[in-house]
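1. All I have is the shape, not the residue letters:
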């Protein structure tokens, strides 16, 4: 009877230690990823030129897409004239 109690106690202690180690490892991974994110954000904050160039690139690409999707006034006039001649 005493041997069974000792074995159960040892198993419970081992399981608790494993759970605590897993929780600590997960918390360390979460904290490390948060610190990496903060570091990356601080790099952007410390380099306004890079941020400005990135914003300029994104704005230029967006303007290009908007221009490509919407016809210009000349294109619309040419299309209307083509419809009228047909």
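-> Good, I have the coordinates. Quantities reported herein were computed from a predicted structural model and do not represent experimental measurements.

2. Only C-alpha atoms from now on, for both contacts and neighbour counts.
-> OK.

3. for the protein, which helix is longest?
-> helix 2-46 (DSSP state H).

4. Counting by contacts, list what that helix packs against.
-> helix 48-69 (3 or more CA pairs under 8 Å, 6 or more residues apart in numbering; DSSP states H and E).

5. Can you name every helix or strand that the helix it packs on contacts?
-> Helix 48-69 packs on helix 2-46, going by 3+ CA pairs under 8 Å, 6+ apart.

6. I'd like to know how far residue 43 sits from residue 37.
-> From residue 43 across to residue 37, the span is 10 Å (CA to CA, to the nearest Å).

7. just residue 21 next, same as before
-> 24 Å.

8. try residue 3
-> Residue 3 is 51 Å from residue 37, by CA to CA.

9. and here's the other structure:
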């Protein structure tokens, strides 16, 4: 996908658009959990079922626009190539 690169707090930040249906082709949800020693890992809290259901019902109404930002933490293996 094409992305726009900028700098924020000395970090590269990329903004891009993808269809929601394509998101899980390259992303996964890292749920908050504790390992065997009790250390906290992950980022995303479990969704509130009624809230997720309301969003699903809205999206199922037909061709709707749902332009919400999602912040992704990318693997160090992810690569961006400058085209211009």
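-> Everything's here; your move. The structure presented is a predicted model; accordingly, all values stated were derived computationally and were not measured.

10. TM-score for this pair?
-> Scored against TM-score structural alignment, normalised by the length of structure 2, the superposed chains reach a TM-score of 0.22; 27 aligned residues with a CA RMSD of 3.9 Å.

11. picking up where we left off before, report the angle between the longest helix of structure 1 and helix 48-69.
-> 80 degrees (axes from the mean of the first three to the mean of the last three CA atoms, to 10 degrees).

12. Give me the distance between helix 2-46 of structure 1 and the centre of its chain.
-> Relative to its parent chain, helix 2-46 of structure 1 has a centroid offset of 24 Å by CA atoms, centre = their mean, to the nearest Å.

13. from what I can see residue 6 of structure 2 touches residue 14, true?
-> Yes. Between residue 6 of structure 2 and residue 14 there is a contact at 6.4 Å, judged by CA atoms under 8 Å.

14. more crowded one of those two?
-> Between residue 6 of structure 2 and residue 14, counted using other CA atoms under 10 Å, the more crowded position is residue 14 (14 against 11).

15. measure the residue lying closest to the more buried one once chain neighbours are set aside to residue 11 of structure 2 for me?
-> Nearest non-adjacent residue to residue 14 of structure 2, counting by CA to CA, 6 or more residues apart in numbering: residue 5, 4.6 Å away. For residue 5 of structure 2, the distance to residue 11 of structure 2 (CA to CA) stands at 10 Å.

16. okay, these two: which has more neighbours?
-> residue 5 (13 against 8).

17. Show residues contacting the host helix or strand of the more buried one.
-> Assigned by DSSP states H and E, residue 5 of structure 2 belongs to strand 3-8. Contacting residues not belonging to strand 3-8 of structure 2 are listed as 12, 13, 14, 15, 16, 17 [CA atoms under 8 Å, 6 or more residues apart in numbering].
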